[in-house]
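>>> Quick check, what structure comes out for this input:
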Amino acid sequence: MKKILIIEDDPIIGKLYHAQFEKAGFQVELAADGQEGFYRVQEGRFDGILLDLMLPNMSGLDILRKIRAQKTFQRLVVVVFTNSFLSEMFDAANEAGANRIFHKSNLTPKDLIEVVNQELFLAKKADDGSGGDGDAGEDSRPGRPSSTTYRQELIETFLKRAPDAIAALENANNEFAEASGKAESANRLQELYRKLHAFSGVAGLAGLKRLGELCSSLEALLVEMHENVGANTMSTRRTVTRSIEFLKKQFPSLAALPETADQAARVLVVDDEAMARRAATFALDLGGFEVATHEDARASMELLSKRGFHLVVLDETMPGLTGSQMIARMRQGPPNQKTPAILVLGRAEFEARAGERLPTNLDFVSRPYPFAELAVKALVLLLAHQVVDIKPLKMVEGE
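Below is the predicted model of the structure:
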């Protein structure tokens, strides 16, 4: 009997996979955080590991790097499954030595069991010296989910629980905002992350990709705020609050968004400073956006009129034309009358203007910003633009 270790901190997802792998004939152990998972790997003799990347106490990437550094575990099968839509996370896991990497929304448990069986088969063939060809080769690996019924049941369960989960997120964020002192603030932030991670995990399993992308980016921002005190600013806290408010208000429409919506959203970044353009490009690349940049505000207005962009990111203090003046010109008529915009402000100006009531297609961010914050802002504005014409999913009443 093959023995696997599942390292997953969300109890719902962990129990679901534990039950499915046991039914498939595996001996299964479950670790609920990164530190426990790493110790279990050292103590047990496992044939394979299912590894989440976003874990408390020790990240999945750290676990993967540590075990691959040990000769004993260099050929151990490690399949990464994650909520993260950030390409950087996938690249890092691949570089660290994962056998396979999947987003949770792309595989049902049945598909994941097949993947694990294939990787164990290939590992055994390699150990036997007979190569990796055979019936479980690359061509037979699954792609998109095959179980429509399973996915529909997950969506219905998720819709039933979502209002309570979002309310819990809102309460956790309020407690974080009211925390006094660094220690209490860190604890409240960690609790907010835990609740968001659980919500994001079930959204991913249910195949709600647009919703998963937003939650994944917001998770990354919370991690950065927790690990870097300098990232816990008035701007990032406002971004978190507005994102949760958006989730609460638009959840039924977000859940109904098709997967193909804006898969490669085009973003124009206009800033006269080269370093600022590079920083914005890097941040937006993490979110999977197609980014174009321009250093001249006036010339970029002509570019906007000729080429369609889904979003613009504008520095406020540019020579010749400020970001606010650019937005005013865009709003005069097509084709950019409704194009969402992010205005990058200095910290003092951000604090002075943070209380302004803004239209749904405009938001502020304070420089310097964590990379994840700009990705979250961009996703919220784009999704707000998309859900206008979406018929919301009918919410399922709880039991």
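>>> use CA for all of it now, contacts and neighbours both
Noted.
>>> Run a quick neighbour tally on Leu383.
Using other Cα atoms under 10 Å, Leu383 has 20 other residues around it.
>>> quick one, helices of the chain?
Here the chain has its helices, by DSSP state H, at 11-23, 34-43, 60-68, 87-96, 109-128, 148-178, 182-205, 209-227, 234-256, 274-286, 297-306, 323-330, 347-353, 371-386.
>>> I'd like the structure of this one too, to check against the first:
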Amino acid sequence: MKKLLIIEDDRIIASIYSKKFAVEGFNVEVAEDGQAGLDSICSSRPDIVLLDLMLPKITGLEILNRVRAMPAFEQLPIIVFSNAYMTSVIDAAWKAGATAVLTKANTSPKMLTEAIHDLLAKAAAASSSAPATPTAAEAPATQAAAAANEAEFQATQRRQFVASIPQFNQGIRDLHQTFLKTEDRTQKCAVVGELYRHIHVLTGSSGLVGADIIARISAAYEALLKEMHDKPGNINVSTTRTSTQTLLFISALLERAAQLPQLGGFDPVVLAVDDEEISRRAVMASLERAGVRGVACENGAAALEQARSTHFDLVVLDVDMPGMNGYELCTKLRAHADYRDTPVIFVTGLSDFQSRARSTLSGANDLIAKPFVFVELSVKVLSYLLKARLAVQRVL
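So this is what the prediction gives:
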């Protein structure tokens, strides 16, 4: 029986995976913090480790670095769970010696099970001088039974997830209200950290039960909150507005969790218009981080031409452009039937943000202050695209 060590501080997720892999025939051990996890690796010598990077006491990255420095564990398969939006953390995990990096928002229990079996098979082949014996294909009846068990497991976990929503939802709303009311910078940052930990749990649990719409926006919001917590200078009127809007959207999604469809076929295209090359690159980087395709234009005339030949699902416009400014371009776009309801986000300077936020948006749906944190625009764009998708499906 293979030993699987799960290093995860969220007891609910750890318990679910523990039961899942015990049924799969593993001897499962759980460590709820980084220090306990490191101690367990040294004492229990597991065959494979499932490691969350965001842990108390010792982080997942520290565990990776320490374990890989020990000759006995140089080849130990370690699967790391991370957030797709935290690219620097993912890069650090690979450099520290992760065997595989998966994202909680996009990894189902079935996918994780397959990854674990695959890595164990590779480890066995690498340690043996003889060629690995091919695994016999499962009989159709066995495959059908496994699929039925997986479906029942998912259904059970989803029911439990939905049952836990009211208390969790109220908790994150209360935390955000505390954040908005807190004036002291240090205390405000602490509240953001607590909210981040809650959303981190939501990303994992929603991904686990296949609630992919919630998992997608939760992962982005989690990354924004981490930026705000780790770099308090990023807490400003723009990020606060985006945080508030996103939390309310997530709250609405949670209230309808039992009725939400799957996200399949979600492939939006966004038009980004800015006369400054650096700003265009920033917008395109934000779109890429959100997993959204983008087309960039440097002026209003080029943007209108693009809009005639390609239908865009959302438009990001710089307000202060020479010639045709963002307001004028937005008005011209709204004159076309195809763009009357298309979400439009204005990009404006932080010094002008409050006055413009209080005045008319001149046909736009929202605005963001530059220079912006990339993931803030990722969150805002993703929120509006998902809202539009759900509106068409008459879910929201």
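>>> What would you report as the TM-score here?
These two chains, once laid on top of each other, score a TM-score of 0.86 by TM-score structural alignment, normalised by the length of the second structure; 385 aligned residues with a Cα RMSD of 2.9 Å.
>>> coming back round to it: what would the helices of the first structure look like in JSON lines with distance to Phe81 of the first structure?
Shown next, in JSON lines, are these (distance: least, Cα to Cα, whole Å):
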{"stretch": "helix 11-23", "distance to Phe81 of the first structure": "11"}
{"stretch": "helix 34-43", "distance to Phe81 of the first structure": "14"}
{"stretch": "helix 60-68", "distance to Phe81 of the first structure": "10"}
{"stretch": "helix 87-96", "distance to Phe81 of the first structure": "10"}
{"stretch": "helix 109-128", "distance to Phe81 of the first structure": "9"}
{"stretch": "helix 148-178", "distance to Phe81 of the first structure": "17"}
{"stretch": "helix 182-205", "distance to Phe81 of the first structure": "10"}
{"stretch": "helix 209-227", "distance to Phe81 of the first structure": "13"}
{"stretch": "helix 234-256", "distance to Phe81 of the first structure": "21"}
{"stretch": "helix 274-286", "distance to Phe81 of the first structure": "18"}
{"stretch": "helix 297-306", "distance to Phe81 of the first structure": "39"}
{"stretch": "helix 323-330", "distance to Phe81 of the first structure": "41"}
{"stretch": "helix 347-353", "distance to Phe81 of the first structure": "38"}
{"stretch": "helix 371-386", "distance to Phe81 of the first structure": "21"}
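>>> Out of those helices, which gets nearest to Gly134 of the first structure?
helix 109-128 (8.4 Å; Cα to Cα).
>>> how about the closest one: buried residues?
The neighbour-count check on helix 109-128 of the first structure (16 or more other Cα atoms under 10 Å) flags 109-116, 118-123 as buried.
>>> cool, stretch 321-340 of the first structure as well?
Buried residues in stretch 321-340 of the first structure, counted by 16+ other Cα under 10 Å: Thr322, Gly323, Ser324, Met326, Ile327, Met330, Asn336, Lys338, Thr339, Pro340.
>>> same check, this time on stretch 34-44 of the first structure
For stretch 34-44 of the first structure, burial by neighbour count (16+ other Cα under 10 Å) applies to Gly34, Gln35, Gly37, Phe38, Arg40, Val41.
>>> of all those, which comes closest to Leu53 of the first structure?
Nearest member of the buried residues of stretch 34-44 of the first structure to Leu53 of the first structure, counting by Cα to Cα, is Gly34, at 8.9 Å.
>>> Near the closest residue to that closest one other than its chain neighbours, how many residues? Count them for me, please.
For Gly34 of the first structure, ignoring the flanking residues on the chain, the nearest one in space by Cα to Cα, 6 or more residues apart in numbering is Met58 at 4.3 Å. Met58 of the first structure: 16 surrounding residues under other Cα under 10 Å.
>>> Likewise for Gly131 of the first structure?
By other Cα under 10 Å, 12 other residues sit near Gly131 of the first structure.
>>> That one is in contact with Lys125, isn't it?
Yes. Between Gly131 of the first structure and Lys125 there is a contact under Cα atoms under 8 Å: 5.6 Å.
>>> For the counterpart of Gly326 of the second structure in the first structure, give me its contacts.
Taking TM-score structural alignment, Gly326 of the second structure has Gly323 as its aligned residue in the first structure. Counting by Cα atoms under 8 Å, 6 or more residues apart in numbering, Gly323 of the first structure makes contact with Ala297, Leu314, Asp315, Glu316, Thr317, Leu343.
>>> now, among the residues you listed, which is nearest to Arg266 of the first structure?
Leu314 (14.3 Å).
>>> picking that back up, leaving out chain neighbours, which residue sits closest to the match of Gly326 of the second structure?
Spatially, and ignoring its direct neighbours in sequence, Gly323 of the first structure is nearest to Glu316 (4.1 Å; Cα to Cα, 6+ apart).
>>> For that neighbour, give me its contacts.
By Cα under 8 Å, 6+ apart, the contact set of Glu316 of the first structure is Thr322, Gly323, Ser324, Leu343, Val344, Leu345.
>>> Gly204 of the second structure too?
Ile13, Lys104, Ala105, Ala215.
>>> could the residues you listed go into a markdown table alongside distance to Gly233 of the second structure?
Formatted as a markdown table, the contacts of Gly204 of the second structure follow (distance: Cα to Cα, whole Å):
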| residue | distance to Gly233 of the second structure |
| --- | --- |
| Ile13 | 32 |
| Lys104 | 28 |
| Ala105 | 28 |
| Ala215 | 27 |
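>>> Max pairwise distance over those residues: which two?
With Cα to Cα as the measure, no two of those lie farther apart than Ile13 and Ala215, at 14.1 Å.
>>> Comparing these two, which shows the higher neighbour count?
Using other Cα under 10 Å as the criterion, Ile13 of the second structure and Ala215 rank with Ala215 on top: 25 against 16.
>>> what's the closest non-adjacent residue to the residue nearest to the spatial centre of the first structure?
The centroid of the first structure falls nearest to Ser216 when counting by Cα atoms, centre = their mean (1.8 Å). Spatial nearest neighbour of Ser216 of the first structure, chain neighbours left out: Ser84 (5.0 Å); criterion: Cα to Cα, 6+ apart.
>>> What residues does the closest residue to Thr113 of the second structure other than its chain neighbours make contact with?
Ranked by Cα to Cα, 6+ apart and with sequence neighbours excluded, the top spatial neighbour of Thr113 of the second structure is Phe21, at 7.8 Å. Neighbouring residues of Phe21 of the second structure by Cα under 8 Å, 6+ apart: Asn27, Val28, Thr113.
>>> Likewise for Leu119 of the second structure?
For Leu119 of the second structure, the contact set (Cα under 8 Å, 6+ apart) comprises Pro77.
>>> can you tell me how far the residue mapped onto it from the first structure sits from Leu5 of the first structure?
Superposed on the first structure with TM-score structural alignment, Leu119 of the second structure falls opposite Glu119. Distance, Glu119 of the first structure to Leu5 of the first structure, by Cα to Cα, to the nearest Å: 15 Å.
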